[in-house]
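J.: Fold the following, please.
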Amino acid sequence: MSIRNLQHLFAPASVAVIGASDRPGSVGATVWRNLAAGGFAGPLWPVNRRHARVGGQAAWPSVAALPGVPELAVICTPAAGVPGLVHELGAAGCRAAVVLSAGLGAPDPDGPPGATLRQAMLEAARPWLLRILGPNCVGLLVPGIGLNASFAPGAALPGRLAFVAQSGALVTAVLDWAAARRIGFSCFVSLGDGSDVDFGDLLDWLAADPGTDAILLYAESVRQARKFMSAARGAARAKPTLVVKAGRGAEAARAAFSHTGALAGSDLVYDAAIRRAGMLRVGTTGELFDAVAMLARVRPPRGERLAILTNGGGPGVMALDALHDAGGVAARLGAGTLARLDAVLPPLWPRANPVDIIGDAPAARYRDALALLLDGPECDAVLLIHAPTALVPSAEIAAALLPLLGQAGRPVLCCWLGGPSVAEARRLCIEAGVPVFDTPEEAVKGFQQLVDYRRNAAQLLQAPGPAELPAPDRQAARSRIDAMLAAGRLEGGDLDAKALLAAYGVPVLATEAIPDRAGALAAARRIGYPVALKILSPDIPHKTEVGGVALDLAGDAALAAALDAMEARVRALRPQARLQGYTVQAMARRPQALELIVGLTVDPVFGPVVLFGQGGIAVELSADQAVALPPLNRLLAAELIGRTRVARLLQGYRGLPPADLDALADVLVRVGRMAAELPELVELDINPLLADATGVLALDARLRLAPVPAGQDAAARLAILPYPAELERRADSALGPLTIRPIRPEDAQAHIAFFRALTPEDVHMRMFGMMRELTPQQLARFTQIDYAREMAFIATRPVQDGAAADGAETLGVARVVLDPDGERGEFAVTVRSDLKGRGLGRLLMERLLDYCAERGVAVVEGAALPENTRMHALAATLGFALDRGADGVLRMRRRFRQEAA
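T.: From the prediction side, this is the model:
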């Protein structure tokens, strides 16, 4: 729904427990005991209709009898009474409830046929916008305010990690594990069924929560993919966000029309969605625990190079092997660092990473070696491994290292091998906030999680170049699809698929379809031998399985023989198949080309996805595929290619030149564009797509369509909204003809030039401070926007001095960032300093306000410094109400309609 009223969930002033009890073992008794023992400072009101006292405190028989309106209600009653309680609470003024009750999927006896208690509960909450966590959840903990509104067996320590899980069992396990390691949390949330408050709402809330430094999710399923992706992308930009996704099996794999449909199982798609959002996925509960330990203790490193410090060669080698297996980077120590280590280590140390300081190492040797590694330029983090010896107590070593660990500017991970003999060393490090692991392999895995997060975060900051693909022939594609639908043909072979691909600029091999032998011979003579012959049948999706492909046919005789043999094989193997004729193609003479697959399919949760991998007839067996959510640009396409094994071959091998990776990336971008613009297209296979140094060529393709309900938006099925080209406008101005359009990632370089053209005074007016350059984070934030939640219109014109590579320069920008509800928006407008006073600011603001009105935004607000008199005047003429605060800052507000309650 939104983040509205979630403050009553996470920071209530008072709490009522409906169904509080003294009955041992009951949920109501456990919740009341946890809540009463948590140290919550506000009023706590037990509600029990049978007993006057609960837990030694006066109880009330009903919500109406309470001495005040609870800001948060915790409902522990049987499911049948929940809808009525929610209505009563909402009418009284309560705006948040945690529903622990299970069984709300049961039929509602008072509702229409098919209605459930869950639906009745949501209907009861809707008029009051009362937010519901659950039902069927363990509850909610906010340790910083002493709120334990749960039936978990233990409490949580205060901290700065947020944990959200769909599994109640995992909530209790993590609580127990974290308490033993003194790891604290800003909140612990059991999502339960997520009927109202869901992952998207919580990500939005926690991303803006100043008390949360990192977010951890345990997800079993996701609903409302676009909302989830918008919230996840925003959260991941703000702070580290980690996910463990249960259910890694290919539950969506099926006997599909296309290879792509069979290959793109749901887990691949979840992985792509998590990666695209900039979050980090961990594979197991154990890895999630490691991630909790890491995020609670250290910040992501600046790089990927790990130095290993150990008192035993074996554990050091084990750590190095684990690092290599994980694709990690071992630090290479330079001559200067080696010389300094020589001065403090025994002569027999191996002078390499791992740094083996020998088993008899006293505490001082540990301290000196660690200090030198942390001071050297070669490593970004250090893993310290200690195997206990009888020479020096492990606790003595830990105590000597703690001052150094507390001041370290780089992450230090500790692995204290053993049991009771290293228990005190472990305790000292844990209490000092140092991440501790049981084995070298676990420590390396924890470090690689930090590295992977850093990579994902860096990917969010990458700006694609200004190159833009030519516009597709949308009319030709639309005509082909309409003709297929009109004829009732939902599955298309080579001719239909290649017609769409050609319309979108994908290079295809010329193909002719013919009905019979005579037509095949005539087509082959027109094309020129040698040719390829393929069977044409809607009932044979994979031609090679029935011998329906013949290659390198050099003349009429060879073609005639192939026709006879092909028809005989098909009749024998698929006697019921409808034969519609053949296709004849020129042979593609590209012996150095790799066979790839590019495809498109529609995931039931995240909508269209683009698949890439190794192609050919054994595509399923190669298991070398990756998927990505459209829309794509060249950077995202390159990242998709890089996640496959075949990517190494595409770089060139055994004297073969590298393939044209730009041409390959462009195919992926074009297929992503097809997913966005052709809503009827539900499956597409290009297999094989040949790729070599000369470019790419689609040899074989097929597609499947599904009718779209009348009135449905073409982009409705997409988890990420693509660039809204329909919002582009041409405008006449005092500066000549301009294009007013949404900003896009490819505008990054033009935006840098635009910022550099602003005077320091104008930068101060816009940023409320001074800065000389945009940081990569700011540039990404300004140009890589989420069109579902924000808009930035730029005014552009052809370059006057040839400074911009794409032929257009940015003259001004007006942007609005909407809240997750889409009710309120915050605006800002900036015009290039040398163009002020020419009406450009008004032009941009009028376009922005029109957009907000069309979106149904209720209120648009902004702020301007006292000296920004031009903005004051413009806002007044555009219908903004102006209010000058005590600080002199002018608040500007334009109301389009009354906000939702």
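J.: only C-alpha atoms for contact and neighbour calcs from this point on.
T.: OK.
J.: from the middle of its chain, how far away would stretch 193-206 be?
T.: How far stretch 193-206 lies from its chain's middle: 15 Å, per CA atoms, centre = their mean, to the nearest Å.
J.: what distance separates the start and the end of it?
T.: 19 Å (CA to CA, to the nearest Å).
J.: which residues sit against that stretch?
T.: By CA atoms under 8 Å, 6 or more residues apart in numbering, the residues outside stretch 193-206 that reach it are 1-3, 6, 118, 122, 131-137, 162, 166, 191, 212, 215, 222, 227-232, 234-235, 820.
J.: out of the residues you listed, which are inside helices?
T.: Arg118, Leu122, Lys227, Phe228, Met229, Ser230, Ala231, Ala232, Gly234, Ala235 (DSSP state H).
J.: Between all of those, which two are separated the most?
T.: Pairwise distances across the ones in helices among the contacts of stretch 193-206 (CA to CA) peak at 29.8 Å, for the pair Arg118 and Gly234.
J.: Comparing those two, which residue is more hemmed in?
T.: Using other CA atoms under 10 Å, the more surrounded residue of Arg118 and Gly234 is Arg118, with 24 against 20.
J.: In contact with the closest residue to the more buried one other than its chain neighbours: list those residues for me.
T.: Nearest non-adjacent residue to Arg118, counting by CA to CA, 6 or more residues apart in numbering: Leu104, 4.9 Å away. Counting by CA under 8 Å, 6+ apart, Leu104 makes contact with Ala79, Ala80, Thr116, Leu117, Arg118, Pro135.
J.: one more time with 10 Å, if that's ok
T.: Contact analysis of Leu104 by CA atoms under 10 Å, 6 or more residues apart in numbering lists 78-83, 116-121, 135-136, 193.
J.: buried set for the host helix or strand of Phe793?
T.: Secondary structure from DSSP states H and E places Phe793 in strand 790-798. By 16 or more other CA atoms under 10 Å, the buried positions in strand 790-798 come out as Glu790, Met791, Ala792, Phe793, Ile794, Ala795, Thr796, Arg797.
J.: ok, now stretch 383-398?
T.: By 16+ other CA under 10 Å, the buried positions in stretch 383-398 come out as Leu383, Leu384, Ile385, His386, Ala387, Pro388, Pro393, Ser394, Ala395, Ile397, Ala398.
J.: Also this sequence, please, to line up against the first:
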Amino acid sequence: MPAQPMPGYFFSPQHIILVGASERAHSLGERILSALLGSAYQGKITPVNLRHKTVAGLQAHSALSKISEPADLVLAVIPPAGYDALFRACRKQGLHHVIAVQDWETRSDDEWRAAAAAVKKHHGADLNISICNSAGIQLPAQGLNAGALPDFPAGHTALLTGADAVSSEISLMLRQMQQGVSRHISLQYALTPTSSADWLNRFGHNRHTRVAVVHYNPLENPRKLFSAIRSFTRHTPLILYCTNAVDEEERAILEALAEHADFQPVFCNSSLEAALHAALSDLKPATRAAILSDTPSGWLDAPAHACRIQLRRPSEHTIPRHGYIGSHPSPALFRSLAAQELQHSETEALLAVIAPKAEDDERAAAHILKRLAQQSDTPLLISSRQAEGLLHFRRPEQALQALYFRNTTAARHQRLQQSAAPKSGRLKNIQPAAVDKARDAQDWQALADALGLPEYRANPAYPAARLVFRRHPHYGAVLAAYSQGRSIAVLPPFTTLDQSRLAEFLDAGRLKTALNRLLHGLNFLVKTERLNQDILFHLDSNGLSSDFKPAAARSAPRQPAAAKHLQNAAEFIRSRNAAAAGFLLNTGEAVGLIGKNGADGLPQAETVLAPYPEGYPQEIALRGGGSVHVRPFEPEDAEAKQNFIRNLSPEARYTRFLTRTNELPPPTLARFSRLDYSCEGAFIAENAEGRIVAVSRFSRLSRDECEFGITLDESVRGSGLAAEMMHLIIELAAAQGYQSMSAEILKSNTAMLKLAEKTGFTLIAGTQDKDLCQAKLGLSATPEGRKHKFQQ
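T.: Next up, the predicted model:
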């Protein structure tokens, strides 16, 4: 699969126009220009200044219209009052990319409003605008610094933040680890129309980036953001840094999203530092660690337990005793004992704790252990004030946290390789009329029966666990479970994987059938938009029960809940005046969330995970007689799809997957089965026996292009089904915003080549493999309203 192309205007600009360049000391225009001129940037810089013909020895122009040469990027450091005129001039001159850098903490609410109005007026297909904080952008490897912060050292971490202070904080962490930055941008989240999701899509795959840190933006559309994160983490690990206030429910939701999108959420700066250690190092997973320390360390048992690490404390006669090797061990003795432990069969990792002491002594011990760590296959983690490096930590708790994050990542990857079990054939066929009747009459037992939920019992005493199903003001429908001080969340559309996760969390394997029915009923409420109340489920000695909280009982607190969420988000402004905070709560997406009509005016938040396409199943008549039922692929279809592939002829499998295989490897099957219907899709056709006879799918290549694949059973070839399956994915891909669809097709696969050509694809010879053809279709030109052979 080809890598996503990098936008040249940001990643390798050859000509930058700096609007607002200045020589005036300490002005933003002077600071940004000095940063650019002081960096190793080799491209051309053209200043725009109304009063001076030269700035810093460079020829300056009074207006964009005076510049004859084309430019990759317009960098604006002017006051917001000038944005409207600037954006208008950019559009007139055919300059398509603007990054506006400003110290927003010093700007008044009128200037915020002026910026918001100009952005809303001019941002679009012909002019892309990003609004940045004064930290701006940096590409250290290219020597580009267009911001007010000092040059970051070049390295392997991409940073996308929403505050200058966060950019500076992370840079200092990386310096302490002797690491650097591959690319950096600090967006003003409350103003920028080009969101962090948009920038993640632009980042794409880059061989210099080993991990990305994204400062979480609670103002951003969550479906779009987490879809972009999921696409990004297929090639690069990502840490989501949450600095806004997060309650127990939201934390559980973010951890549930991590299971879908494969990222590591962290909620404080010490956790971020530990997560960076884990992601950038070659640290191996380890649940058991030995400890050697020149200070008593029994207190570490509690943080180790919290990190799910089992500490082993070596003990021999006098030294070491329970991991304590005495207060003044020589560096040579420390190394000798550490070398012994690294060879121990039960040592998965070794934590060496060096207590604060005379600087030279502490540095000598840290240095000799660092050299030992380089020679050992078993991880040696060193805690010392002299810590410098990826496996050196300033506090021992941080080393334990790094192990925890490494273990968490490994466990998550293992879970992501699991496919959902097939759905039970005994699920209730829910009748909408029965649901509406019971709900309108507030007959809660009848409503539970109609939805297939556990029996209704109001306020049971002393439940061992409870589940809450409600519509979160930001993430949409969510089911959160609470038990013994722990919590998890699952998100619709619910699958059998969610059922298994809940059963494991509740330690109630006997409840799998009841949980399966429960999730089936909740999926119905979400799909048909009938969720207008909280539903509580309690687990006690009598099993699960349901309780309902009518909408009238909870309408009053709805607005404070939404307002609280936005007030938390206001931290990203970090303004010195109250006016800017008021701006956030009365502008843009905030207005849409809070509304001006009270609680009843709040919009219904969409589910954070995209639902399956609507209007299915449908029946398609086949040429020559017979029909099939077509519907979107769901995770529970994994086993059926595997059987479908096994039953194909060897030649059919080769033409589809371009490799000799009898079935999909389990990790590939799991990845193909966990679809994000925001940016990919698949359809299956089933015959009268319910067996899959055709699959069509497309997946993301870049933010503008997707690739497709179609596979048919021998029994339906020549029936016209392939064309119908093709048009289904074309229409869905176009609806998702893709500009083109492509595929590599074997030249020997004449049937697929004919289908592609008949559908409108352009065919060209493959450039890297003479046996392949490249098929490509522009989706913007695809006909709308095509008539399918659907039978209602």
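J.: related to what we said a few turns ago, tell me the mean distance between the strand holding Phe793 of structure 1 and structure 2 once they are aligned.
T.: Superposed on structure 2, strand 790-798 of structure 1 shows a mean distance of 2.5 Å to its aligned residues (mean CA distance after the TM-score superposition for structure 1).
J.: what's that strand packed up against?
T.: strand 729-733, strand 736-742, helix 776-783, strand 808-818, strand 824-831, helix 840-855 (3 or more CA pairs under 10 Å, 6 or more residues apart in numbering; DSSP states H and E).
J.: Pick out the residue closest to the middle of structure 1.
T.: Structure 1 has Ala277 as the residue nearest its centroid, 1.9 Å off, counting by CA atoms, centre = their mean.
J.: who's in contact with it?
T.: Contacts for Ala277 of structure 1 (CA under 10 Å, 6+ apart) come out as 228-237, 241, 456-457, 459-460, 720.
J.: So what does it match up with in structure 2?
T.: Residue pairing (TM-score structural alignment): Ala277 of structure 1 is matched to Ala261 of structure 2.
J.: From Thr762 of structure 2, how far out is its match?
T.: 34 Å.
J.: Ok, Trp104 of structure 2 next?
T.: 49 Å.
J.: can you check Ala458 of structure 2 too?
T.: Counting by CA to CA, the gap from Ala458 of structure 2 to Thr762 of structure 2 is 63 Å.
J.: re earlier: quick check on the contacts of stretch 193-206 of structure 1: which are buried?
T.: Here, 16+ other CA under 10 Å leaves 2-3, 6, 118, 122, 131-137, 162, 166, 191, 212, 215, 222, 227-232, 234-235, 820 buried among the contacts of stretch 193-206 of structure 1.
J.: contacting residues for Ala638 of structure 2?
T.: 418-422, 644, 666, 669-674.
J.: And for Asp762 of structure 1?
T.: Contacts of Asp762 of structure 1 (CA under 10 Å, 6+ apart): Phe755, Phe768, Gly769, Met770, Thr830, Val831, Arg832, Ser833, Asn868.
J.: what about it, which helix or strand?
T.: Per DSSP H and E: helix 760-767 holds Asp762 of structure 1.
J.: Pull the distance from that helix to the chain's centre.
T.: Remark: helix 760-767 of structure 1 is offset 33 Å from the chain centroid, using CA atoms, centre = their mean.
J.: Have a look at how far, on average, that helix is from structure 2.
T.: Using mean CA distance after the TM-score superposition for structure 1, the mean distance for helix 760-767 of structure 1 is 4.1 Å.
J.: Which residue range of structure 1 does the lengthiest helix in structure 2 align onto?
T.: Scanning structure 2 for the helix with the most residues, using DSSP H, yields helix 396-416. Matched against structure 1 by TM-score structural alignment, helix 396-416 of structure 2 falls on residues 440-460.
J.: So which bits of that stretch are buried?
T.: 440-454, 456-457, 459-460.
J.: again with stretch 686-702 of structure 1
T.: So for stretch 686-702 of structure 1, counting by 16+ other CA under 10 Å, buried means 686-693, 696-702.
J.: can you check stretch 658-669 of structure 1 too?
T.: Applying 16+ other CA under 10 Å to stretch 658-669 of structure 1 flags Pro658, Ala659, Asp660, Leu661, Ala663, Leu664, Ala665, Asp666, Val667, Leu668, Val669 as buried.
J.: What does Ala719 of structure 1 correspond to in structure 2?
T.: Checking with TM-score structural alignment, Ala719 of structure 1 has Val608 as its match.
J.: residues contacting the residue lying closest to its match once chain neighbours are set aside?
T.: Closest residue to Val608 of structure 2 apart from its sequence neighbours, by CA to CA, 6+ apart: Arg223 at 4.5 Å. Applying CA under 10 Å, 6+ apart to Arg223 of structure 2 gives the contacts Ala197, Ile229, His474, Tyr475, Gly476, Glu606, Thr607, Val608, Leu609, Ala610, Ser678.
J.: filter those residues to the buried ones?
T.: Neighbour-count burial (16+ other CA under 10 Å) is assigned, among the contacts of Arg223 of structure 2, to Ala197, Ile229, His474, Tyr475, Gly476, Glu606, Thr607, Val608, Leu609, Ala610, Ser678.
J.: what kind of secondary structure is the closest residue to Gln398 of structure 2 other than its chain neighbours in?
T.: Leaving aside its sequence neighbours, Gln398 of structure 2 sits nearest to Ala274 (CA to CA, 6+ apart; 5.6 Å). At Ala274 of structure 2 the chain is in helix, as set by DSSP: H, G, I helix; E, B strand; the rest coil.
J.: Check the burial of Ala274 of structure 2 by counting its neighbours.
T.: Counted with other CA under 10 Å, Ala274 of structure 2 comes out at 25.
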